[in-house]
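Trainee: Provided below for reference: sequence and predicted model.
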Amino acid sequence: MTGHNITPEKTGLVFNIQHFSVHDGPGIRTIVFFKGCPLRCQWCANPESQLHEPEIAYNENKCIGTGECHLCFQACPARAIEERIDNKKVRIDRFRCTNCGECTLVCPSNALELFGKRMTVEEVLQIVEEDSLLYSRSGGGITLSGGEPLMQAGFASELLKEARARGITTAIETSGYADWNRMVMVCQHADTVFYDIKCIDPDKHKRFTGVTNDIIIANLKELNQNFPGLNIIVRTPVIPGFNDTEKDITAILKLVKSLTNVRYELLPFHRFGEAKYAYLGKRYLFIGVQPPSKEKMKHLEKLIKLYKREGVL
C-alpha cells in the first residue's frame, strides 16, 4: 500500500511549531501546524490555518498608531495599508494586500505578523530535535496538525518518514477529508492517527463545515481495515448547537463500534482562537456561544463508558 500520483516534497507551508504538548499523542510532543485546510468549520480555533498561503495578521491593540509611526505605510509595495481616521490606527485592504510580509519586518511593536512560512524537512526537524531528550524519556515525538496535513501529503510523508528514521515517534491529526492515496502516503509513516469525526448527518456536516462527510467516513473505515497495527483515536469536538446531543454522539459511537481497536475521545468546544479572526479581517460566527458545561460533558462521557463496558472501545 503506497500513495500514488503524489510527488514527495521537501518543503511545505507551516504556520507554527509548538513545543511541550501533552495532549496530541503519547508523551511530550512537538506539534507542527500545516497551513491550508479544505474545511471551513464555523467554530475553527485556528483561522490562520485555513488558507494555503501566507497571511498578514494585524493586532490593533499592539499598534502604536499613525501619530508616531508610518513604517508599514512606507514598506508596503502594494499600498494596501491605510490610516483609520477614527483612532489613528491602520487597516489592511485585503484585496490589495499580497501577503508579502514586508510590513512585518519593520513594525516596531509586532502588531503585524505573517502567518505561514515555507520550510524544508530539515529545517522543521532541527526544531523538533531540540526536545529529543524529552521524547526518549516520555515516549513522545512529532505530531502533524493544521490546518489539514493531508493537503500537503508529499511534504507530510517526507517529514514523518525522516522523523522515524531518526528514532522519533510520529502522529498526525486529520479531518480525513482527502483522497485515499494521500491518506495512505502519510499514514504509512505514522504511529498514531487522531481522526476527527464531527457529525454523522451529512447535511448538517456540510452546513457547519462546508464539506460533506462521506469521504471522511469511508477513509476511516479503509484506514482501520488496511492498517491493522495503526493506533487510531477518533475525536469529536463537542460543538453547542451542532453535535452536542445524545443522539449526535450515539450516532458516532455506532460508527466507532463497527471498527476494530479504535479509541474514542470528546473534546469540548473553546473560544481561544476568537481574537485571531479580527486580526485576519475575518468574521467569527460563534460569537457568544459558550463552551459545553461540565454537566453536559459528563453526560456525554457516560455514553462512551457504556460502550466501553460492552468492550467495543
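Mentor: Happy to help now that I have it.
Trainee: alpha carbons only for contacts and neighbour counts from here, please
Mentor: OK.
Trainee: Mind listing what's buried along the longest strand anywhere in the chain?
Mentor: The longest strand of the chain (DSSP state E) is strand 11-21. Under the neighbour-count criterion of 16 or more other Cα atoms under 10 Å, strand 11-21 has 11-17, 19, 21 buried.
Trainee: For the residues you listed, give me TSV that also has distance to residue 233.
Mentor: Formatted as TSV, the buried residues of strand 11-21 follow (distance: Cα to Cα, whole Å):
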residue	distance to residue 233
11	28
12	26
13	26
14	24
15	25
16	23
17	22
19	21
21	17
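Trainee: and whatever helix or strand comes next after the longest strand of the chain with strand 11-21, angle?
Mentor: Counting by DSSP states H and E, the next helix or strand C-terminal to strand 11-21 is strand 29-34. For strand 29-34 against strand 11-21, the angle by axes from the mean of the first three to the mean of the last three Cα atoms, to 10 degrees is 150 degrees.
Trainee: And strand 29-34, what does it pack against?
Mentor: strand 11-21, strand 141-145 (3 or more Cα pairs under 8 Å, 6 or more residues apart in numbering; DSSP states H and E).
Trainee: Nearest approach to residue 72 belongs to which of the ones you listed?
Mentor: Within these, the stretch nearest residue 72 is strand 11-21; the backing value is 21.8 Å (Cα to Cα).
Trainee: Put this next to the previous one:
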Amino acid sequence: MMGTIFDIKRFAVHDGPGIRTTVFFKGCPLSCQWCHNPESIDSKPVCIKKTSKLNGREFVNDEMIGYKVSPDALFDELKKEQVFMEESSGGVTFSGGEPLLQHEFLFEMLQLCKAQAMHTAVDTTLFSSWEIVARMAEATDLFLVDLKLIDDQMHQVYTGVSNTVILKNIRKLVSGNVPVRIRIPMIPKVTTTPENIAMSIAFLSELKGGIEAVDLLPFHNTANEKYKRFHLDNQFMGRHSLKKEELTTIKNQFQEAGFTVKIGG
C-alpha cells in the first residue's frame, strides 16, 4: 500500500499538543476559497514549472508537488523526532488536504504509531462516511476537526460541498466520547460574521461536554506565493487577518459560552 503526501513539517507546535511532526496528505474533497495549502487539493502528484532568478538570469525548473510513500518509509521518518515528541507530550498529526481520503493508508499509519506509543491526531474536515470516521476513531488519540460555516448554503458557496455530513459526524464523534478539538478558521467577513459565530456557539453548545477546546485559527496570506507558483486564482488576495482586538472579542464570546479557547492551533 502506498500513500501520497506533499510535505512533512517537523517540530510543529500548532497542530495538536506538544511538539509534533505533521504529515500533509494530498487530496481534498473541499475547495475552500481561502485554502492556505492549495497544492493539497489535487490528489495526484503534479509537476509545475518553477521560475527562479540568479544574477539577473532566469531559470525554469520542474518541481514535483506530492510523492508516493510506503507506510514503513514514512514511519521511519516519523521515528526521527520521537524523542522530542515524548519529552513534550507531543506526537504525530496527519493533516492535508484531507487525510480521510486515503483512509486505508491513514489507518495503517495510525496502527504503526500506536504500536510505538506515539500520540496521534487526525486533522480533518470530517467530510467522509461515518464508517471511515468510526474506524479512524478506534485508532487515533485525537481529532482536530475543522468547522468552517454552519449555514449549509454558505458552506457550499465557500467550500464547494454541503456541511450536512460534517455536522452529523461531529455529533456522532462527540456522543461516542472521542477526544475532539474544534478548529475554526477566522476568515474575515466569511466565518467571522456575527451570524456564523453565534450559530457556531449554538451548535457546539449542544455538544459542549464532549469538546476538549476550540481553536481560533487566524487567516493569513502567506499562501499568496503558492497561488502564484501554481497558477491558481487567489480569491482572497489582499484580504487581511483580523486585528488582535477582533480575535479577542470572538474568543471572549466562546469563553462566555463555557468553552476552553485558544487563538492559534
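Mentor: That came through, no problem. Quantities reported herein were computed from a predicted structural model and do not represent experimental measurements.
Trainee: that older thread, and the longest strand of the first structure, how far from the second structure on average?
Mentor: Taking mean Cα distance after the TM-score superposition for the first structure, the mean distance separating strand 11-21 of the first structure from the aligned residues in the second structure is 0.6 Å.
Trainee: which bit of the second structure covers that strand?
Mentor: Residues 2-12 of the second structure are where strand 11-21 of the first structure lands when matched by TM-score structural alignment.
Trainee: and the residue mapped onto residue 187 of the second structure from the first structure, how far is that from residue 166 of the first structure?
Mentor: Taking TM-score structural alignment for the superposition, residue 187 of the second structure sits opposite residue 239 in the first structure. Separation of residue 239 of the first structure from residue 166 of the first structure (Cα to Cα, to the nearest Å): 38 Å.
Trainee: Between those two, which has more neighbouring residues?
Mentor: Neighbour tally, residue 239 of the first structure and residue 166, criterion other Cα atoms under 10 Å: the higher count belongs to residue 239, 21 against 12.
Trainee: any idea how far residue 237 of the second structure is from residue 228 of the second structure?
Mentor: Between residue 228 of the second structure and residue 237 of the second structure the computed distance is 11 Å (Cα to Cα).
Trainee: nope, residue 13 of the second structure is what I was after
Mentor: For residue 13 of the second structure, the distance to residue 237 of the second structure - Cα to Cα - is 27 Å.
Trainee: the more surrounded of the two?
Mentor: Set residue 13 of the second structure next to residue 237 and count neighbours by other Cα under 10 Å: residue 13 wins out with 15 against 12.
Trainee: ok so, going back, tell me which residues touch the match of residue 187 of the second structure, please.
Mentor: 43, 268-269, 291-292 (Cα atoms under 8 Å, 6 or more residues apart in numbering).
Trainee: Spell out the secondary structure type for residue 42 of the first structure.
Mentor: At residue 42 of the first structure the chain is in coil, as set by DSSP: H, G, I helix; E, B strand; the rest coil.
Trainee: Just tell me what it corresponds to in the second structure.
Mentor: Counting by TM-score structural alignment, the partner of residue 42 of the first structure is residue 33.
Trainee: Return the residues in contact with its match.
Mentor: Residue 33 of the second structure neighbours (Cα under 8 Å, 6+ apart): 158-159, 234-236.
Trainee: The same query, at a cut-off of 7 Å, please.
Mentor: 158-159, 235 (Cα atoms under 7 Å, 6 or more residues apart in numbering).
Trainee: Any idea how many residues pack against the residue mapped onto residue 220 of the second structure from the first structure?
Mentor: With TM-score structural alignment as the criterion, residue 220 of the second structure lines up with residue 270 in the first structure. Using other Cα under 10 Å, residue 270 of the first structure is surrounded by 17 other residues.
Trainee: Skipping adjacent residues, who's closest to residue 270 of the first structure in space?
Mentor: residue 291 (5.5 Å; Cα to Cα, 6 or more residues apart in numbering).
Trainee: My read is that that neighbour contacts residue 267, right?
Mentor: No. Contact criterion Cα atoms under 7 Å: residue 291 of the first structure and residue 267 do not qualify, at 10.4 Å.
Trainee: Which one of those two is surrounded by more residues?
Mentor: Counted by other Cα under 10 Å, residue 291 of the first structure and residue 267 do not tie: residue 291 has more neighbours, with 15 against 12.
Trainee: Now check the second structure for the residue matching that one.
Mentor: With TM-score structural alignment as the criterion, residue 291 of the first structure lines up with residue 241 in the second structure.
Trainee: Please apply the same query to residue 255 of the first structure.
Mentor: Match for residue 255 of the first structure (TM-score structural alignment): residue 203.
Trainee: do you know how far that match is from residue 211 of the second structure?
Mentor: 11 Å.
Trainee: Who has more neighbours out of the two?
Mentor: Neighbours were counted for residue 203 of the second structure and for residue 211 using other Cα under 10 Å; residue 211 has more, 20 against 14.
Trainee: Contacts only, for that one.
Mentor: Listed by Cα under 7 Å, 6+ apart, the contact set of residue 211 of the second structure reads 180-181.
Trainee: 8 Å - rerun?
Mentor: 174, 179-182, 204.
Trainee: Aligned to residue 80 of the second structure, what sits in the first structure?
Mentor: Checking TM-score structural alignment: residue 80 of the second structure goes with residue 130.
Trainee: Can you tell me how far its match is from residue 15 of the first structure?
Mentor: 18 Å.
Trainee: again with residue 180 of the first structure
Mentor: On the measure of Cα to Cα, residue 180 of the first structure and residue 15 of the first structure end up 25 Å apart.
Trainee: re earlier: would the match of residue 255 of the first structure count as being in a helix?
Mentor: Yes. Membership of residue 203 of the second structure in a helix is supported by three-state DSSP.
Trainee: Excluding chain neighbours, give the residue nearest to the residue lying farthest from the centre of the first structure in space.
Mentor: Centroid-distance maximum for the first structure: residue 67 at 38.1 Å, with Cα atoms, centre = their mean. Spatial nearest neighbour of residue 67 of the first structure, chain neighbours left out: residue 88 (6.6 Å); criterion: Cα to Cα, 6+ apart.
Trainee: what secondary structure does the match of residue 220 of the second structure sit in?
Mentor: coil.
Trainee: okay but it is in contact with residue 288, surely?
Mentor: No. Applying Cα atoms under 8 Å, one finds residue 270 of the first structure not in contact with residue 288, separated by 11.3 Å.
Trainee: Strands along the second structure, start to end?
Mentor: With DSSP E as the criterion, the second structure has strands spanning 3-12, 20-25, 46-54, 57-65, 67-69, 91-95, 119-124, 142-146, 180-186, 211-218, 261-263.
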